[in-house]
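only geometry, no sequence info:
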């Protein structure tokens, strides 16, 4: 069973791999039968091959994911993180997402849920957070 430090590190590693365009490395973090709901409420992506197509499309659209501080669970199965995801399709699309990853006993992501709605997405110039306003 993955410990808290491992689960928290997985979030940063996934973002790093995806930002670098390493789809295969990112896929290695998940089970073969992964269920990837992005966003929750739409038909989920099921299995590594389907997830590969989703991640390739993200990389082709210059994805950049910036995860916040992850929070884990006492049951050793979950990590929850707020992330900012930016795509260029070619317009800039910015998403504020709450992600929940459930791990299996081997420490692989088995079920991923990305919560975001239309009001959590900005098309055009990326929305800045209050912190970004203070440092700009």
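Thanks, I have the structure now. Here the structure is a predicted model, which is why all the values come from computation and not from measurement.

contacts and neighbour counts: CA atoms only from here.
Noted.

show me the helices in this protein, by range?
4-19, 23-27, 48-60, 130-135 (DSSP state H).

mind putting the ones you listed into TSV with distance to residue 41 and mean neighbour count?
Shown next, in TSV, are the helices of the chain (distance: least, Cα to Cα, whole Å; neighbours: other Cα atoms under 10 Å):
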stretch	distance to residue 41	mean neighbour count
helix 4-19	22	18
helix 23-27	23	18
helix 48-60	16	17
helix 130-135	28	8
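
this is the comparison structure:
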């Protein structure tokens, strides 16, 4: 994400990838939908700092804590409408920050087949 290399990112995912961000917002399927999702965040200038991954005992799942920041525009107003954060006084200069956990599941070919992002209202805010 930090390199804004959507094609490189998509090489990590199965064609039929299923993803949900945030969990509870509805599941989407396929690389085309994932491409659109990634491109939205790249347009917003996202920067992600991953934490230490935790591998599942099953050899297929991993959890990764992430701290991210991005421009308030264009996605921030939708977050504010949902009550997830307060709208800033100067939205054109504001940045959103949030902490979340990625859950990824790989398939037998090593590609990511499922991606879920867990975060809630207490995890998101306006960067100071």
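Good, I have the coordinates. Being a predicted model, the structure only gives us computed values, none of them experimental.

now the TM-score, please.
Superposed pair, TM-score by TM-score structural alignment, normalised by the length of the second structure: 0.81. Supporting alignment: 108 aligned residues with a Cα RMSD of 1.0 Å.

wait, which of the helices of the first structure is closest to residue 102 of the first structure?
For the helices of the first structure, the distance to residue 102 of the first structure is smallest for helix 4-19, at 9.3 Å, taking Cα to Cα.

quick one: map residue 117 of the second structure onto the first structure.
In the first structure, the residue paired with residue 117 of the second structure is residue 114, using TM-score structural alignment.

who's in contact with that match?
Listed by Cα atoms under 8 Å, 6 or more residues apart in numbering, the contact set of residue 114 of the first structure reads 37-40, 97-100.

again, 6 Å this time
37-40, 98-99 (Cα atoms under 6 Å, 6 or more residues apart in numbering).

what's the answer for residue 23 of the first structure, then?
Contacts of residue 23 of the first structure by Cα under 6 Å, 6+ apart: none found.

what's it aligned with over in the second structure?
Residue 23 of the first structure maps onto residue 6 in the second structure, with residues paired by TM-score structural alignment.

ok, now how distant is its match from residue 29 of the second structure?
Taking Cα to Cα, to the nearest Å as the measure, residue 6 of the second structure falls 16 Å from residue 29 of the second structure.

hmm, back to that, which of the helices of the first structure sits closest to residue 33 of the first structure?
Nearest to residue 33 of the first structure, of the helices of the first structure and by Cα to Cα, is helix 48-60 at 6.5 Å.
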